[in-house]
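*Asks:* After the sequence you'll find the predicted model.
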Amino acid sequence: MSPSFTAHNIRLDDGTQTLPERGWTLDQGPHVSVVRWMSQMLFPHGPGGQRIIDLGCLEGGYATEFARLGFDSTGLEVRKSNFENCLYIKDRVALDNLHFVNDDAWNIGHYGVFDIIFCVGLYYHIDRVTDFMHMLARHTRRAILLDTHFAPEDDASPSVATYNLSPLVTHEGLPGRWFHEHELEADNPALDALKWASWENKTSFWPTKPALLTLLRQAGFDMVFESFNQFGPDLVGPMGADGYYTTHTRAVFLGFKTP
């Protein structure tokens, strides 16, 4: 019996898909497109032998597509229920360069240094954001793709109400807002079922956008860009006053370490 997939529609080698109702497979998505571009720019002779890790890889879809691009690809996932989906994928794709580990993202150091870190939908579930960013930088040779929420500076921003964010405060020297995750203790098995929440910390800290950009540069990513590929060719709606970018304060940042 195949496991239930909630997010990643992955094309398997036999032609079946894990979440066909999505209508498109993950390899057609904007984040894979950006990593493909990063690969061509950073590794003009191809990504063979280059290491990439997907932190909090959920159901393993992105890690799978990166292996298909030619990377030595690792998906790291802490929740056992998600990890079982990853192993299901691993058994159904012929990719010797695809690896999955069941571990906390804070333990990335156990798995060496990577050329690219792919961090999508995870950073806004972290409380010690400065320590985490510097840790990622220590284990990255070339670049990071970071898809995360940031805290609006204006109290009237719609995302403050949408996510019930705290008033603007300073944490680890950074301005930002706290986001409530859950009330479960770290050893509670119910944490495994909260697929869209933090792992152990009950609250997470969202730096403001300027603070986050500064932190990326201080950590060693001396060239930082913002990608809008996730919105398609027309940015007027998503970037408008009522658009997703404004109401959810979520963005994709690319940080590079220059030679």
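*Replies:* Arrived safely, thanks for sending. Numbering: from 1, shown residues only.
*Asks:* C-alpha from now on. contacts and neighbour counts both.
*Replies:* Noted.
*Asks:* what about the closest residue to Ala63 other than its chain neighbours, helix or strand, and which?
*Replies:* With CA to CA, 6 or more residues apart in numbering as the criterion, Ala63 has its nearest non-adjacent residue at 5.3 Å, and that residue is Gly75. Taking DSSP states H and E as the criterion, the element that holds Gly75 is strand 72-77.
*Asks:* Next, count neighbours for the residue nearest to Ala63.
*Replies:* Taking other CA atoms under 10 Å as the criterion, the count of residues near Gly75 is 27.
*Asks:* In this structure it contacts Ile89, no?
*Replies:* No: in terms of CA atoms under 8 Å, Gly75 does not count as a neighbour of Ile89; the distance is 11.4 Å.
*Asks:* Okay, Arg68 and Ile116: tell me how far apart.
*Replies:* To Ile116, Arg68 is 15 Å away according to CA to CA, to the nearest Å.
*Asks:* Quick one: name whatever helix or strand follows the longest helix along the chain.
*Replies:* As assigned by DSSP state H, the longest helix anywhere in the chain is helix 30-42. Next along the chain after helix 30-42, taking DSSP H and E as the criterion, comes strand 51-55.
*Asks:* Now stretch 203-216: buried residues?
*Replies:* By neighbour count, with 16 or more other CA atoms under 10 Å as the criterion, the buried positions of stretch 203-216 are Thr203, Ser204, Phe205, Trp206, Pro207, Thr208, Lys209, Ala211, Leu212, Leu213, Leu215, Leu216.
*Asks:* State the distance spanning the first to the last residue of it.
*Replies:* Stretch 203-216 has an end-to-end distance of 21 Å (criterion: CA to CA).
*Asks:* Name the nearest residue to Ala211, sequence neighbours excluded.
*Replies:* In space, and not counting its chain neighbours, Ala211 is closest to Leu174: 6.0 Å by CA to CA, 6+ apart.
*Asks:* Please compare the first structure with the one that follows:
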Amino acid sequence: MMTTNLTRTNGTPDGLQCIARDITDQVRMEENQQFYLEQITKAHEEERQRISRDLHDSAAQNLIGVLHQLENFCQTDEFLPMPRLRLLWSFHERLKDSLQEIRALSRDLRPSILDDLGILPAIDWLVEQVRTEHKLIASLKVSGERRRFSPETEVTVFRIVQEALRNIVKHAEAAKVWVAIEFQDGRTVITIEDNGKGFELPESTGGLSRLGKLGVDGMMTRARLVGGKLTITSTPGSGTVIETDIPA
């Protein structure tokens, strides 16, 4: 609503003019958009969970069975020529590698530690992956009174941290990563910082998509879905800081 004072030519007040704009449709549209985003995100996570379970219960178990059969065959058949035996053992090693890749993919899609133990052990697992698999110096610091979030919020926080660490590993050229979780009264702040090459931030968040940084745009969307806010600070040559503030 906009209000304007009406005055006479001699300056004395003569009335009040009010201009109001009905924003009901705009509010309804924003609420609908929020609802659809929540439903899409929920469906996405359910599909991830289903695929992860299928990979673990079906594909991985089938490979384990084939590996055991191949081992028994190689160890019990005394008449196999040595060249064929070496070839079969090489197949065995390749199958083992494939099994490890399937297990890693299953964990990445939906790690059981998140559902079983909660967000803190799950984030600790992500940080440990950065240390062991990518050889970065990575640390996790937790302060305040620890608590669990709702399942939806825990999944959201996990995906934000997962995407941030993935971006650091792939693009930042960093040597060190710091993850901090601060539990405050009624809110939690998650900070991910690296000492990588940084990047030039666009003037608006919409520019992130145009720059090809869809992962960052997705993290911001996830934070909004749980009523939170995600901010990024970055300068070329000075690393990047991602801070997520959620009401939980």
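*Replies:* Received, thanks. What you see is a predicted model, and the numbers here were worked out from it, not measured in a lab.
*Asks:* Quick check: TM-score for this pair?
*Replies:* The pair, once superposed, lands on a TM-score of 0.24 when counted by TM-score structural alignment, normalised by the length of structure 2; 102 aligned residues with a CA RMSD of 5.9 Å.
*Asks:* re the thing from before, of Arg68 and Ile116 of structure 1, give the one with the bigger neighbour count.
*Replies:* The neighbour comparison of Arg68 of structure 1 against Ile116 (other CA under 10 Å) goes to Ile116, with 28 against 17.
*Asks:* helix or strand for that one, which one?
*Replies:* Since the elements are taken from DSSP H and E, Ile116 of structure 1 ends up inside strand 114-120.
*Asks:* Give me the packing partners of that strand, helices and strands only.
*Replies:* Under the contact criterion of 3 or more CA pairs under 8 Å, 6 or more residues apart in numbering; DSSP states H and E, strand 114-120 of structure 1 touches strand 51-55, strand 140-149.
*Asks:* and the helix or strand following the longest one, which residues are buried?
*Replies:* If I follow you right, that is strand 140-149 of structure 1. Once the chain leaves strand 140-149 of structure 1, the next helix or strand it forms, by DSSP H and E, is helix 158-162. Judged by neighbour count (16+ other CA under 10 Å), helix 158-162 of structure 1 contains these buried residues: Pro158, Ser159, Val160.
*Asks:* any idea how far the last one lies from Lys209 of structure 1?
*Replies:* In this structure, Val160 of structure 1 and Lys209 of structure 1 are separated by 14 Å, where distance is defined by CA to CA.
*Asks:* now Asp131 of structure 1
*Replies:* For Asp131 of structure 1, the distance to Lys209 of structure 1 (CA to CA) stands at 17 Å.
*Asks:* cool, Tyr245 of structure 1 as well?
*Replies:* Counting by CA to CA, the gap between Tyr245 of structure 1 and Lys209 of structure 1 amounts to 12 Å.
*Asks:* swap in Arg51 of structure 1?
*Replies:* Arg51 of structure 1 sits 28 Å away from Lys209 of structure 1, going by CA to CA.
*Asks:* element containing Pro207 of structure 1?
*Replies:* Judged by DSSP H and E, Pro207 of structure 1 forms part of strand 203-207.
*Asks:* just checking, what packs against the next helix or strand after that strand?
*Replies:* Towards the C-terminus, the helix or strand next in line after strand 203-207 of structure 1, according to DSSP H and E, is helix 209-219. Applying 3+ CA pairs under 8 Å, 6+ apart, one finds that helix 209-219 of structure 1 contacts helix 129-138, strand 174-180, strand 223-227.
*Asks:* Out of the ones you listed, which is the most enclosed?
*Replies:* Here the criterion is mean neighbour count by mean count of other CA atoms under 10 Å, and of these the winner is strand 174-180, at a mean of 21.
*Asks:* angle of it against helix 129-138?
*Replies:* Inter-element angle recorded for strand 174-180 of structure 1 and helix 129-138: 110 degrees (by axes from the mean of the first three to the mean of the last three CA atoms, to 10 degrees).
*Asks:* Which residue ranges of structure 2 form strands?
*Replies:* Under the criterion DSSP state E, strands of structure 2 are mapped to 2-7, 13-19, 137-143, 176-184, 187-194, 229-234, 240-246.
*Asks:* Next, format these as CSV and append distance to Met82 of structure 2 and mean neighbour count.
*Replies:* CSV is the format used below for the strands of structure 2 (distance: least, CA to CA, whole Å; neighbours: other CA atoms under 10 Å):
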stretch, distance to Met82 of structure 2, mean neighbour count
strand 2-7, 90, 10
strand 13-19, 91, 10
strand 137-143, 45, 15
strand 176-184, 48, 18
strand 187-194, 52, 20
strand 229-234, 59, 17
strand 240-246, 55, 20
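*Asks:* tally of neighbours for the nearest residue to Arg250 of structure 1 once chain neighbours are set aside?
*Replies:* In space, and not counting its chain neighbours, Arg250 of structure 1 is closest to His149: 4.0 Å by CA to CA, 6+ apart. As a burial measure, the neighbour count of His149 of structure 1 was computed by other CA under 10 Å and equals 23.
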